[in-house]
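Engineer: Give me a 3D structure for the following:
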Amino acid sequence: MQSESTVDVSIRDLKPIQFDIEMLRNIEQFLFREARLLDERRFWDWDDLFSDNGMYWMPHQHEQENPYDHISLFWENRMLREVRIRRLENARNWSQQPQTRTAHLVGNVTIEGRDDYGYLVVSATFQVSEWRLEQRQLSGRYTYKLLEQPGEDWKISLKRVDLINSNDILSNLEVFV
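Structural biologist: Presented below is the predicted three-dimensional model:
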């Protein structure tokens, strides 16, 4: 286990692992369910997919090594995710009138290997159609560090969201990508 202050975000030097099609399908279903929770605005259920010290990271630069030496679009622990969820659900939040709607498309799921802490590293491509008064497209690559829970589902230790246009001028990113 690693603490929030020592989160290893590296995805280099991974140890290859043997896996079967059942494991891949299980991970795909986990990622598809995560996307559906976001599309259905079930943010609390989505947040429960994270481990207690799980982090949500959206780098600002392509190939950004870490969130410590450069600004990020998001670097959120559980507390910051919960603050955002409460804001999104607040009936007086004018920036969610009307509410943002999304449709996530997740594909090219790949098991990359294990990191030094034993987390399973998985990547996937994504496209998100987002609408709130006008429609926009977001796309890129997700990279996850997943914690295996014996007899339970996976837990997200790290979700890295690399937008293809992360260093572009973006209007507010209200909901989670």
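
Engineer: contacts, neighbours, all on C-alpha from now
Structural biologist: OK.

Engineer: Give me the distance between the residue in the chain sticking out farthest from the centre and residue 86.
Structural biologist: No residue in the chain has its C-alpha farther from the mean C-alpha position than residue 92, which lies at 26.6 Å (CA atoms, centre = their mean). Taking CA to CA, to the nearest Å as the criterion, residue 92 is separated from residue 86 by 11 Å.

Engineer: for comparison, sequence B:
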Amino acid sequence: MTTRPTNDAIAQFIYNEAALVDAGRYDEWLDLFADEAIYWLPLSAKQSDYRGEQSIACEDKMLLNVRIKRLKGPRAYSNQPPARCLHVLQAPAIEEADTKLNRFITRAPFFYVESRGDAQFFLAGRVLHRLRVENGVLRIVEKRVDLINADAALPPIFLFP
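Structural biologist: Model prediction:
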């Protein structure tokens, strides 16, 4: 059985995850993910599985790593000037805390701003984190971002809402 992290520790983990992206510390952010993790932006909040359905984005840890390398690379011409972002999160609600299964699920409403040069856009929705403890450390197994306007024409999203 896994030692249950406190609600405060889980919330701090979620806040830290967003802060790492906001600070452009993408390698540290990626280290928060389990090896088989999925980062998913579904087209609809009704979608229950990322397999076999279209998504705005659905990336495993390897693809996230490729994106991060591209963002940091000298030939990321489409990201000039570099994108910056800011996450504003409501306190995450702990929806499930099962120490026997080593599964912790949170959900939080969020507001996200991404800016490049003079252009800026906003996204809002709910973010779900499926977490587990590995060697005493929380890891993200799945991050699901449900945008309230997922069915709208969206601008290119360079970073990670």
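
Engineer: What's the match for the residue farthest from the centre of the first structure in the second structure?
Structural biologist: Per TM-score structural alignment, the equivalent position to residue 92 of the first structure in the second structure is residue 75.

Engineer: ends of stretch 154-168 of the first structure, how far apart?
Structural biologist: Termini of stretch 154-168 of the first structure sit 33 Å apart (CA to CA).

Engineer: Give the aligned range of it in the second structure.
Structural biologist: Matched against the second structure by TM-score structural alignment, stretch 154-168 of the first structure falls on residues 138-152.

Engineer: now that stretch: how far from the chain's centre is it?
Structural biologist: Shown here is stretch 138-152 of the second structure, whose average C-alpha point lies 6 Å from the average C-alpha point of the whole chain (CA atoms, centre = their mean, to the nearest Å).

Engineer: do stretch 121-132 of the first structure as well
Structural biologist: The offset between the C-alpha centroid of stretch 121-132 of the first structure and the centroid of the whole chain comes to 9 Å, using CA atoms, centre = their mean.

Engineer: with the second structure superposed, average distance for it?
Structural biologist: Per the superposition on the second structure, stretch 121-132 of the first structure and its aligned residues are separated by 0.9 Å on average (mean CA distance after the TM-score superposition for the first structure).

Engineer: Check stretch 136-145 of the first structure too.
Structural biologist: On superposition with the second structure, the mean distance recorded for stretch 136-145 of the first structure (mean CA distance after the TM-score superposition for the first structure) is 0.8 Å.

Engineer: Which stretch of the second structure is that stretch matched to in the alignment?
Structural biologist: With TM-score structural alignment applied, stretch 136-145 of the first structure matches the range 121-130 in the second structure.

Engineer: Which residue lies nearest the spatial centre of the second structure?
Structural biologist: Note on the second structure: the residue nearest the mean C-alpha position is residue 143, at 4.9 Å, using CA atoms, centre = their mean.

Engineer: tell me the SS of that one?
Structural biologist: Secondary structure for residue 143 of the second structure, judged by DSSP: H, G, I helix; E, B strand; the rest coil, is strand.

Engineer: just residue 169 of the first structure next, same as before
Structural biologist: Secondary structure, three-state DSSP: residue 169 of the first structure is coil.

Engineer: Now do whichever helix or strand residue 129 of the second structure is part of: which elements does it pack against?
Structural biologist: Counting by DSSP states H and E, the element that carries residue 129 of the second structure is strand 119-134. Other elements packing on strand 119-134 of the second structure under the criterion 3 or more CA pairs under 8 Å, 6 or more residues apart in numbering; DSSP states H and E are strand 103-116, strand 137-147.

Engineer: Nearest approach to residue 37 of the second structure belongs to which of the ones you listed?
Structural biologist: strand 137-147 (4.4 Å; CA to CA).

Engineer: after superposition, how close is that closest one to the first structure?
Structural biologist: Average distance between strand 137-147 of the second structure and its aligned residues in the first structure, after superposition and using mean CA distance after the TM-score superposition for the first structure, equals 0.7 Å.

Engineer: Just the buried residues of that strand, please?
Structural biologist: Within strand 137-147 of the second structure, the residues that count as buried by 16 or more other CA atoms under 10 Å are 138, 139, 140, 141, 142, 143, 144, 145, 146, 147.

Engineer: which residues touch the second one?
Structural biologist: For residue 139 of the second structure, the contacting residues are 32, 33, 34, 131, 132, 133, taking CA atoms under 8 Å, 6 or more residues apart in numbering as the criterion.
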